[in-house]
Structures are given as structure tokens and as C-alpha cells.
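Q: I would like the atomic coordinates for the input below:
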Amino acid sequence: MKKREKEPEQKKEEKQNKKVTFNISKTNNFSEWFSEIIDKAELADLRYNVKGFVVFRPWAVRCMEKMYDLIEDELQNKGHEPAWFPAVIPEKNFKLEGEHIKGFSPQVFWVTHAADTILEEKMAMRPTSETAMYQMYALWIRGYRDLPFKMYQRAQVWRYETKATRPFIRSREFYWIESHDCFATEKEAEKQVLEDIDTTEKIMHQKLGVPFLALRRPEWDKFPGAVYTIGSDSLMPDGRVIQQPSTHYLGQGFAKVFNVKFKDKDGKEKYVYQTCYGPAVSRIFASVISMHGDDSGLVLPFIIAPIQVIIVPIFNNENKAIIFKKADQIEQELKNSGVRTKVDKREDRPGEKFFFWEMKGVPLRIELGEKEIKNKKLVLFLRDSKEKKIIDEKNFVEVIKKEGDLYDKRLKDKADKWFKDRIVDCKTKDDIKKALEEKKIAKCNFCSIGKEGEKCAEIVEKELLASVRGTRHDKKEIAKGKCPFCRKKANFVVYIAKSY
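A: Take a look at the predicted model:
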């Protein structure tokens, strides 16, 4: 018997359902999953007609604005002041610091014309702001009373990335915060490095649920012009690490170049010691998406979700007015208590709305129908566990707030366990290779993170297609035995991983 051909309306309905559902395996095909969720959840649009540049769409921007607020509040609580510096930097500024220009010149976008006029001196679109900010610091810092001097800006930066670009992960324009600090002593400056790591811990890990390793980079992989660099490496589902906020101890190198001095208590002029710290908000968002999302779409932390609670009224023509009125009342009570809430009054079927808001990653959903109004109960759906609870209407606001806190804790706990399970101890090159093939981070003994270890690092890059990420800066780990590559005495415990 022939199957009855689907009616045009039925085909249309199925097509609409396909738009709001999402069912791709993040574990088996992360690359496709990531591309699809960016498209389906309307996080970014890649169709802007300049290669490597994307348009960030409202749902992503609203999340990232909340992230900016969290980071800026933490920085200001720790004594940083906000500023806005120009986006263009004169070429002569770059030339002042040799290592810096050598490291960044291949990535710089240069402005050479103003209208039809060729500029006397070309200007860089800032790839980072040391060479913009420190000339002003030399004017502002005079004596020891001006120190410590802690300043940051939220800004866009531009880098001509030659590697493959991906929205949020790697692009030629990204959105970040950069703090640049000055101190009277080396001890104070190095204490700031630890404070920067603490900021990453408190915001990216504790608030957003993204675990990381604070790793001191090998000598060959430090920030151009820095004494040393600490990178915060998080792991993506495809087994590649992504560098999140990095902090750099700059010593007095930039201070001497830009003449940033102060008169100390003893009356002598001295150069300041400097640090800089760069949390890239758009890149952290990539980790948030990837760490918490599942095969149904986004799973956004409650703390940054643009909509924390979606109310889905279940109605017909007869009871629509009554249910909408109650939904509006619940929405207003939640909004009054600071919970970002929306009522979905579209005429679509409830199931379609459920799928849509699950794909968008809204943490909590209230389902409200005639039965719930009669019984003075609410159906509460939890996005992360997909569990449904029946809650009393009389104290629903307190319950929602508590569930939001518990929700974020569950996301963090789940991510911590996943991350911990993917760091493995390795003794041999074969062990390391196996760990990398299993999409994990290899922890092993290593000869040196100084220049003498560079040859072994080249073996890692060429034979294992990975990189030596560095040593733990937040804890002391004792090396034993020999380096698995050169068989010389191991002096450091390092972490090896594939990366973006």
C-alpha cells in the first residue's frame, strides 16, 4: 500500500519544526556542532564581506555584555580604573620596543591613507595597547604616591590572523578587556600576576563554569617584550586547548622604552615595574558555548543568560486571556526581583516553543496552563538536566532564584569533572601520543622550558602536532626521571596539548 503523500501544510509545518530544533552530536562532531549552533541560535553571522570578520548578533552580545560587567566589576573592586584609548597607534610607537614589533608586525592592520591623502606616518589598528597607553603613563605618573597605577579599557583589537578563523575562537577582530598596571617594586608587580589569575578563577571558572590551567609559557612562547607569560588554557570538546585570559609580567622593559618613571621616597627617579592582563570576552564566550552546550543546543549559565526564565503559556482561544494575564503577572514579579524573564505569546505549538528556547539555552522554563492556575502550581523545566519540577506559586520567586544558583553550580561541577578526567599523566612519547589521540591533555616530565628545551618542543610540534603549553604557575610540581624526548634529566612538569 502506498504511503499517503504529505499535504503541503504538513510539509510546511515540518520545515518550521526543523528550524527550531537542534540535534547534532557535540561529542562526535564538535566542528559541525559549533558551526550549526552559531547559526541556529543566531549568535553570529559570517556573511560579512571581509574575510575573518563577523557580525555578532544580539543573543551573543547580550551574553557578552553580562560577561563584561562581571569582569569590570571585579577589576574595579581590585582597584582598576576604566579608560578609553584611541584605536590607532603611530608606527614610531611600535618601533620603540624591538621584541614587541617583531612579534606583532606580521599581524598588524596598517592605516596608510586619510581620504586621498597618503599619511606621513602610517598608523596601526591596535593589536594590543602597550605602545598606545604607556606613552600616556609617562605623562601621568610622577611620584610614588601615584603608584600602584591600575588601569583598563574594554575595546576591540585587530590582528591579521593567517590561521583559519572561526567565530569567537579566532577572528581578525575580537572584543576584550586589557588592564595595564604599574608598580614601584618587582614584588608588587608579580603579586599582580597572581591577582590576575585570581580574577580569571573568580569570573571564568567560578561564575561561568569554565575550568582552566594557569600555565607559565615556555621561553619561546611568551608575549613579545614580556619577562614571562601566564596563559589560562581551557579545553574544547575536540581535544584542543584554547588560550583564555593571559597575564604578562613585563618587568621594566617597556617602562625604559617609554620613560615611565617615578620619584621614590628616597628622592631618586626609578622605572616602574609593569604587568598586563587580557581577558578576551568573545573568546571566553566560545568556551562557555562549547563547555556547557549539548546535543539540543546552547546551555547558558544563569548568570549571563539574556533571558533567565521563559514562560510558555499553554492556551486555547477560550482561556487565552486568563492565561496571558497570569503569565504577565508572573513575569512582572520575576522582573521586579531582578530575574530576566519573558513570556512567549507566539501562536506556535508549545512543543515548538520548548525546542526553540532549549536550543537558545534559556536556563529555566515555566509552563503555565489552566490546570496550573487552578492548582496554584507551576511546572518548572531545568535546561541542563531536562528535569521538570512542580513548584508552589506562593513562593515561586525565591524558588526560581535558588534554582538559578543551583543550576550554575551544576554546570561548574559537571565541567570540572569533565576537565579533570581529561588531564592524564604520561611517561613516554607513546603515552603522550595516545593521550592526544583521545582528545586529552598530556602531563609529563620535560627537560626545560628555557631555550634549551626548544628542540624537544619542535619534536612535539612536528611529530605529535601539538605544543608544550607550559608549567603550572599556581602550584609547584616536582619533576622526576627523564624527558621523554631527549632522555636528559627532567627539570619541569609540563602540559602538552593540541591547540587552536
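Q: For the rest of this, base every contact and every neighbour count on C-alpha atoms.
A: Noted.
Q: For Ile141, which non-adjacent residue is closest in space?
A: Nearest non-adjacent residue to Ile141, counting by C-alpha to C-alpha, 6 or more residues apart in numbering: Phe262, 6.2 Å away.
Q: Burial check on that neighbour, number of neighbours?
A: Each residue near Phe262 was counted by other C-alpha atoms under 10 Å, and the total is 23.
Q: Assign a three-state SS to it, would you?
A: strand (DSSP: H, G, I helix; E, B strand; the rest coil).
Q: nearest spatial neighbour of Tyr249, skipping sequence neighbours?
A: Using C-alpha to C-alpha, 6+ apart and skipping residues adjacent in sequence, the residue nearest Tyr249 is Thr275, 4.7 Å away.
Q: List the contacts of the strand or helix carrying the one you found.
A: Secondary structure assignment for Thr275, by DSSP states H and E: strand 273-278. Strand 273-278 is touched from outside by 176-186, 189-190, 192-193, 196, 245-252, 254-255, with contacts defined as C-alpha atoms under 8 Å, 6 or more residues apart in numbering.
Q: Doesn't Lys389 belong to a strand?
A: Yes - the assignment for Lys389 (three-state DSSP) places it in a strand.
Q: structure for this one too, so we can compare:
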Amino acid sequence: MADSAEQAKLPEQQQGPSKSALKKAEKQAKMAAEKAAKASKKAAVPVVGGKKTDDIIGITVPKNEDFSAWYQEVVLKSEMVEYYNEIAGFFVLRPASMYIWGVIRTWFSARIEAMGVEETSFPLFLSSKSLEKEKDHVDGFAPELAWVTKAGDKDLEVPVAIRPTSEAVMYPYYAKWIRSHRDLPLRLNQWNSVVRWEAKQTTPFLRTREFLWQEGHTAHLTEELAGKEVLEILDLYAGVYEQLLAVPVVKGRKTENEKFAGGYYTTTVEGYIPSNGRGIQGATSHCLGQNFSKMFDITVEDPNKRGEHIHVWQNSWGLSTRVIGVMVMIHGDDKGLVLPPRVARIQSIVVPVGITAKMSPEDRKNLEAKADDIAQTLKTAGIRADVDHRDGYTPAWKFNDWELRGVPLRLEFGPKDAAKEVVSFARRDTGEKGAIPLAEVTTKVPELLETIQQDMYNKAEKSFREHRIQLTDWDKVVPALDAKNVVIIPFCLEPKCEERIKELTVSTSPENELLPEGKRAPSMGMKSLCIPFEQPEGLVEGQTKCLNPECSALAKNWVMFGRSY
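A: Okay, here's the model as predicted:
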């Protein structure tokens, strides 16, 4: 199955790479690793420790000047990832990232378990013989498939591949386990990592050679039952983005060109990155139809026709750690991360302030103890809170550090606050400041965190809505793309027409080329993102033409196009 990152395809040559190809690949990997190591050394300037002044080394590249460099700097300095310098294209996911992934996993697992999905774990290796069974489906995966050819100093008789996805690993056992329609539905999900040896430049979370995901694989008796589950899962994926990450998405169906290879149809949630105007695929839920059950001979006796056998209907669906990168790109700013409260490991940080050299040890101890009490009161109320008692750092330095890490709410408590029996607050998302009576922190802080969560979503949703432009004039398409929009246009759904649209929409804007690299809109041609389930009005059946000026066919749907990741 294809993940929310991108579709990959399996090998054409099933016997593994040649020795010369391996040698060449090793040389390229070594060069890439050296380059990544230099970049990491240059970018990973320490932000915590060693600095005791207010001139903290924070984010040095403005988001609107060089978006790519800004993003790399944010995920490194906020301690979300680290370069894995041993092998190019791999990254270490640090606790800050894994906490977010853990929240997503817990939320999603609870909901699919309620649907009857069970957890499983299959091996990460598959043989070339297994891949041969689905060769037609996976024909283009070859460049991204990682092969193991040796065990110790001995060559393997049959090379084994590291899974890029698990159909070929799992489905032979579906054929073994499913004997009767009473065994249906079979619904399994696994949380694992997969390897796709990207040849292109890798980017933390968005394009990596190994990534974490969940992959669900299910079998059903009928098309109707399979289709019902496809949409249920898609709604859950939208929930991950919108309810947890405060990221708006558009739900829809992929065109034939963009659907999962070998599947019957693909549904998707699509996001939008305002800083560069690119669309981004969020997660996909596929109806595989009976294509794979025919490949792997997964059949049951037809309950309505005794003695006859039918192939089961299958689905697959996946969500990857790409979601974290999307969240960072949309909400982050020039100070660093901006985390939605529902996924933040620390929702509120208490920072003691107003401690001076003239303050008596007893007064300082009392102030710090009261700060601890505030944090404990919040924890008792279900808020993930902590206190920053680090010595040798000024409050301003601490403020900058917690802003870099994206903590949603900062609470400041000093002698003046104690006298007024309040705690001062500062919102990470807007910078808004105010005060909360100490007697009301258990109600006001949760309310404020929920307000922050909703405001972050509203801001992102407004931006996405304003940059989804509905067009019926072809001449306005490329200018709209150059202005960092995605477009919704009448489209005939023909694959060849879609390919031509991509060629026709490559930007040649001289103004765009004159801008600094970080400020340019993407110049590649647009591709279809999805056929939105919510169709705009205005398309007249039998009358509205496809917007491609070279196409004479009638439009079948409004389709969202954009330059995308």
C-alpha cells in the first residue's frame, strides 16, 4: 500500500542489485553521508547549555526568506530530530517527536480497536520470490528497494528485501487464514517502519529513507463493506490532522493517475503549506478491490451460492510520521515550533521571575515552592505542566528556549504576581499576555489551552480556504499557482489530459525567478491533489468543458490541483 508520504513501487529485476551497482550505491551513500554530516555540524548549534545570557542562538533564518532552511533549522534546534550521520537519508527521531507520534498512535489505536481492528506484527524481510507475485502492481518500486544479499560473509541463496510496504509479506497468510466467509472481516493493523531508498534529497519527516507509520490491511466479503471502512478510516485520518494537530485538510478521491497502483480506488486527505503554496498528501485509505485477493488466491465460499467461491474485497490504509512535518511547517514561526496543546508534551511551563541578588534565600525558596505548587495544581487538573528551575539562565533566555520548543502556554510567577495572587501568562501562538487569579488556574488554564487549539486550527483553515481558488479561466491558472494557491478546476479525469496539464503549468514567471530562492513559489507543473467530496456548484453536466485548453472533452468533476510535495 502507499503511505501518506508517497507511493513507491517494487522491483522489476527480482534478483537484487549487481555488484557494480552496489559499489556505485555505496560510493554515493558515503558522499551523501559526508555532506549530511557537514550540514548537521553547521546547523546543530546548541541552544541549551553553555549560554547564560539573553543572546540565545535561536532560529537564524526567517520563515518567509528561506522556507527550506528555516524548516531544517527548526526541527534540529527544537530537538525533534538529529541527522544520523552513519548513513545518509536517515534521521533520529528524538523524544519531542516520539511524544507527538505516541499521542497520535494512542488516539488512532483506540478508535480502530473499537471498529474491530486488531494489532499484528509481520517480519520486515520479504523474498524476491514473494515480490514476483505482485510484480505487475509493484513494477516501478525498484529504485527504492533496499536488498540484503549477505549474512555474515556468506552470500544469501535468495536475496531478501526490506519491506517498503507489507502486501507481499501479509497476504499469503490472509490466504491461509481466511477459509470461510465466517472468517470475515479480517482486520489487522501494524505500527512499524518501512524503508524506501530515496534517490532524491531527503527532508526530515517528509522524505526519509526509513519512516514510521501504521499500515492497516483488511479483508471483507463485499465491495459495500469494504467501501464503508475506507471512508471510516479516512474520517479518522482527518481527525488526526484537524482535532490533534490543528491542521485543516480536504477529503477526496484520487484520480486514476494518482491512485495507489494496483488498487481499485484511493481516498485521501490533502493539506496545504502556506509558506510555499504547495499541496501535501496527508494520508490515504485505499480500496484494493479484488486485485490482490486474485494475486494471492484469497477466496471464500459464496454464502449465497453454495459450492461457488469468490475473491474477498480488500482495503489498505496508512498514516506516517510525515504528519509531524506538516504540523511544523504550518504552525511554526521565526521563534521556532508552535505546538497545538493536544499534542504538546509540556502544555504549560511555569517560569519563576523577579529573583534578584537582593532577594533573601528564604523569599526565593518560598517563591520557587509556590511555582512548584502551581505546576502541581495544574497536573492534578490534568494539564501537562512543568517548572523551569534551571540556574544560571535569565528568565528572558528561558522564555526564548521554551518558545523555540513550542510550549503552548508560558506562566510567569514572581513577587508582584504573588502579591496580587495571580500568575501571568503568555500564549505561544499569538504572543497575547494576561493574568489569571491563582484560585482559578484549574479552570482558566484548560480553557485557555482549548482556545489556543481552536485558534490555531481556525488560522490555518482560513489560510487554506483563502488559497483554494475556484477557476474557470485557464489563463488565470498559472498566475494563481505562482501566487501560492491551489486551484479547483473543471476536469475530464482523463490520465493523458492530466499529464498534459502538468506540462502546461510549469512556471516561466520572470518575477518569480528573480526572487531569492527561499521566497520563490514552486515552479513545477501542477498535478491533481484530489476530487473533493464536497463539490462546488457551477459544473453543468453535459455542458461544462474540461479547463485544459487543448482538451475537447466535457468535465466530469471539479478537481483540486496544485504544485505539491
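Q: Need the residue closest to the centroid of structure 2.
A: Computing the C-alpha centroid of structure 2 and ranking residues by C-alpha atoms, centre = their mean puts Val323 first, at 1.8 Å.
Q: What's that one aligned with over in structure 1?
A: Val323 of structure 2 is assigned Ile284 in structure 1 as its aligned equivalent, the criterion being TM-score structural alignment.
Q: hang on, that match is in a helix, isn't it?
A: Yes - remark: Ile284 of structure 1 belongs to a helix, assigned using three-state DSSP.
Q: shouldn't it be in contact with Ser246?
A: No - at 11.7 Å, Ile284 of structure 1 does not count as touching Ser246 under the criterion of C-alpha atoms under 8 Å.
Q: returning to what we had before: looking at it, the residue nearest to Ile141 of structure 1 is touching Arg142, isn't it?
A: Yes - between Phe262 of structure 1 and Arg142 there is a contact at 4.8 Å, judged by C-alpha under 8 Å.
Q: Map Phe108 of structure 2 onto structure 1.
A: Taking TM-score structural alignment for the superposition, Phe108 of structure 2 sits opposite Ile71 in structure 1.
Q: Equivalent analysis for Glu157 of structure 2, please.
A: In structure 1, Glu157 of structure 2 lines up with Glu120, judged by TM-score structural alignment.
Q: Please tell me how far its match sits from Thr27 of structure 1.
A: Here the criterion is C-alpha to C-alpha, to the nearest Å. By it, Glu120 of structure 1 lies 53 Å from Thr27 of structure 1.
Q: Burial check on Ser166 of structure 2, number of neighbours?
A: Here the count is done by other C-alpha under 10 Å, and Ser166 of structure 2 has 21 residues near it.
Q: Please read the previous query as pertaining to Met456 of structure 2.
A: Around Met456 of structure 2 there are 22 other residues, counting by other C-alpha under 10 Å.
Q: Kindly report the same for the one 5 residues further on.
A: Glu461 of structure 2 is surrounded by 19 other residues when neighbours are defined as other C-alpha under 10 Å.
Q: re the thing from before, compared with structure 2, how much does the helix or strand harbouring the match of Glu157 of structure 2 deviate?
A: Take DSSP H and E as the rule and Glu120 of structure 1 turns out to sit in strand 117-125. Relative to structure 2, and after both are superposed, strand 117-125 of structure 1 has an average distance of 1.4 Å to its aligned residues, where the measure is mean C-alpha distance after the TM-score superposition for structure 1.
Q: equivalent range in structure 2 for the helix or strand that that strand is followed by?
A: Counting by DSSP H and E, the element after strand 117-125 of structure 1 in chain order, helix or strand, is helix 130-140. With the alignment judged by TM-score structural alignment, the segment of structure 2 matched to helix 130-140 of structure 1 spans residues 167-177.
Q: Identify each buried residue in that stretch, please.
A: Buried residues in stretch 167-177 of structure 2, counting neighbours by 16 or more other C-alpha atoms under 10 Å, are found at 167-172, 174-175.
Q: contacts for it?
A: For stretch 167-177 of structure 2, the surrounding residues in contact (C-alpha under 8 Å, 6+ apart) are 1, 122-123, 125-126, 130-131, 133-134, 163, 183, 293, 296-299.
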